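In: sequence first, predicted model second:
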Amino acid sequence: MSVAEPRRIVLFRHAKADWPEVPDHERPLAERGRKDAAVAGRKLADTGIPFDLALCSTATRTRETWKLAVQELPHRPKTVYEERLYEASPGELIAVLNETPDDAQNALLIGHNPGVQGLADILAGRSEADAQDGVSREFHPAAFAVLSFTGSWKSLEPGAATLLDYWDPSE
C-alpha cells in the first residue's frame, strides 16, 4: 500500500449512554443508544469503506457501541481497545492515530466528545469561527465524520484532512 493513496478515517462518537449510579467509565448504553449504534453500523457499511483497523475506547459505552455497529459491517476489522482514547483531547487522539501502522489504509476511531468532535474539526482545518459549516455543529451520540488524507499515519496533523461526509442519527 502506498502512502500516496488517500487514507480514510472515521471518527465515531459512542451512542447515547445511560446514567446509572456507576463510575463514568462503566456507563452502559441506553436503549436508544443500542438502536442508534446498530443504525450507525448500517450507515458505516453504506460508506463502502473497507476498514483495516478500529481503535475503540475501553469505556463500556464505546465497547457496546462498537459491538453493535460492527455486526452491520461486511468485514470485521482488527479491533484495538485503547485506554488512551477515554477522555482524550484532540491532540492526544492525534498522537494515538500517529502510531497506526501504515499497512492500515482505513481506520475507525470510536471515542467520546468533546475530543472526537474537536478532532474532526481540527483535522479538517476548521476553527470555532467556522462553527456554521461542517462538523462544528453539535456532534450527537452515534454520529460519525468521514475524513480523508494522504500520507503516512505519522504525518496526520491539524488541517491535513478533508471532511468527506458526516452522519448524525438525529438528522
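Out: Everything's here; your move. Residues are numbered from 1 along each chain as shown.
In: drop to CA atoms for contacts and neighbour counts, all remaining ones
Out: OK.
In: in the chain, which spans are strands?
Out: 6-13, 53-57, 78-82, 106-111, 144-150, 162-167 (DSSP state E).
In: what residues of the fifth one count as buried?
Out: Applying a neighbour-count criterion of 16 or more other CA atoms under 10 Å, the buried positions in strand 144-150 are 144-150.
In: what residues are up against the nearest residue to residue 147 once chain neighbours are set aside?
Out: Leaving aside its sequence neighbours, residue 147 sits nearest to residue 163 (CA to CA, 6 or more residues apart in numbering; 4.5 Å). Neighbouring residues of residue 163 by CA atoms under 8 Å, 6 or more residues apart in numbering: 120, 124, 134, 145-148.
In: wait, which of those residues is closest to residue 75?
Out: residue 146 (17.8 Å; CA to CA).
In: verify the stated contact: that closest one with residue 135.
Out: No. Here residue 146 does not reach residue 135: they are 10.1 Å apart, not a contact under CA atoms under 8 Å.
In: overlap in contacts, these two.
Out: With CA under 8 Å, 6+ apart, residue 146 and residue 135 have common neighbours residue 166.
In: and the gap between residue 54 and residue 18?
Out: Going from residue 54 to residue 18 by CA to CA, to the nearest Å gives 24 Å.
In: which one of those two is surrounded by more residues?
Out: Higher neighbour count among residue 54 and residue 18: residue 54, with 23 against 14, using other CA atoms under 10 Å.
In: ok, structure two:
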Amino acid sequence: MSVAEPRRIVLFRHAKADWPPVPDHERPLAERGRKDAAEAGRRLADTGVPFDLTLCSTSTRTRETWKLAAHEFPHRPKTVYEERIYDASPGELIALLNETPDEVRNLLLIGHNPGVQGLAEILAGAAEDDARARMSRRGFPAAAFAGLTFDAPWKSLEPGVATLVDYWAPAD
C-alpha cells in the first residue's frame, strides 16, 4: 500500500558525549558535542522538512542533543522521549517505528550507535546521488544524520524499502 506523499525519517545520532564517572545513560555532551548538535540542528532546519514528531532516547546526551538542535528549528515538532531507543538494535527500532501513527509524515529519531547506523544501512534499499558513498566513507560519527524516504504506511517499514536521500556528518 503506497501513500500519496513519501514519508521521511531522519536518523540522528547524538552528539559527542563526555566521559565523566556516571552511568552510561547519564553521560552529558562534551563541549564539541554541544557545538556539533547546534550545527546539526541548523543543517536539519535548512532541509526545510517540517517534522511532525521527534522520538528521542531518554539518555542525557540524546536529550541535550535534541534541545540544542531543536533551538535551530523554526517550529519545534512534538517530542516523545522513548526509553526503548536506548541500546536498541535496528530490528527493535523498526518495531518502534512501525507503531508510528499514520498521520505522521516526517519523523526525526535521535538515538545511539550501532543501532542508528545499522538502521540507516538496513532501511536503504536505494540511495540518491552519493549519499550512500558518503555514509560508507564517514560511517556514522557523533551528530551525524541520515534522511530516508519511503512510500508506505509506517507499519510497512522494513529492511530495504527506503531511499537514502541525505547524509550529513560534522567535520572532523
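Out: Thanks, I have it. What you see is a predicted model; the values in this text were computed from it and never measured.
In: where does the TM-score land?
Out: Here the superposed chains carry a TM-score of 0.93, computed using TM-score structural alignment, normalised by the length of structure 1; 165 aligned residues with a CA RMSD of 1.4 Å.
In: so what does the residue nearest to residue 147 of structure 1 match up with in structure 2?
Out: Counting by TM-score structural alignment, residue 163 of structure 1 lines up with residue 164 in structure 2.
In: repeat that for residue 99 of structure 1.
Out: That one, residue 99 of structure 1, aligns with residue 99 by TM-score structural alignment.
In: just give me the neighbour total for its match.
Out: Number of residues near residue 99 of structure 2 (other CA under 10 Å) recorded here: 11.
In: kindly report the same for residue 92 of structure 2.
Out: By other CA under 10 Å, the residues close to residue 92 of structure 2 number 15.
In: state the distance from residue 151 of structure 2 to residue 140 of structure 2.
Out: Residue 151 of structure 2 is 25 Å from residue 140 of structure 2, where distance means CA to CA.
In: same check, this time on residue 48 of structure 2
Out: Taken as CA to CA, the span from residue 48 of structure 2 to residue 140 of structure 2 is 22 Å.
In: higher neighbour count, the two?
Out: Between residue 48 of structure 2 and residue 140, counted using other CA under 10 Å, residue 140 has the larger neighbour count: 25 against 10.
In: contact partners for the more buried one?
Out: Neighbour list for residue 140 of structure 2: 13, 113, 117, 169 [criterion: CA under 8 Å, 6+ apart].
In: can you count the residues close to residue 45 of structure 1?
Out: 19.
In: hang on, it packs against residue 71?
Out: No. With contact defined as CA under 8 Å, residue 45 of structure 1 does not count as touching residue 71 (9.8 Å).
In: can you give me the helices in structure 1?
Out: Secondary structure of structure 1 by DSSP state H: the helices cover 31-46, 60-70, 90-97, 115-123.
In: out of those helices, which comes closest to residue 154 of structure 1?
Out: Between residue 154 of structure 1 and these, the shortest gap by CA to CA is with helix 90-97, which sits at 7.7 Å.
In: mean per-residue distance, the closest one versus structure 2.
Out: In the superposition with structure 2, the aligned residues lie an average of 0.4 Å away from helix 90-97 of structure 1, counting by mean CA distance after the TM-score superposition for structure 1.
In: ok, and what's touching that helix?
Out: 84-85, 115-116, 118-119, 122, 153-154, 156-157.
In: top of those by number of neighbours, please.
Out: residue 116 leads the contacts of helix 90-97 of structure 1 on contacts (other CA under 10 Å) with 28 neighbours.
In: one step back: pretty sure the match of residue 99 of structure 1 is touching residue 153, no?
Out: No. Here residue 99 of structure 2 lies out of contact with residue 153, judged by CA under 8 Å, at a distance of 10.1 Å.
In: about what we covered before: and the match of residue 163 of structure 1, how far from residue 69 of structure 2?
Out: Distance, residue 164 of structure 2 to residue 69 of structure 2, by CA to CA: 21 Å.
In: residue 13 of structure 2 too?
Out: 12 Å.
In: check contacts around the residue nearest to residue 113 of structure 2 when sequence neighbours are not counted.
Out: Spatially, and ignoring its direct neighbours in sequence, residue 113 of structure 2 is nearest to residue 13 (6.8 Å; CA to CA, 6+ apart). By CA under 8 Å, 6+ apart, the contact set of residue 13 of structure 2 is 62, 110-113, 116, 140-145.
In: kindly report the same for residue 84 of structure 1.
Out: Neighbouring residues of residue 84 of structure 1 by CA under 8 Å, 6+ apart: 57, 92-93, 96.
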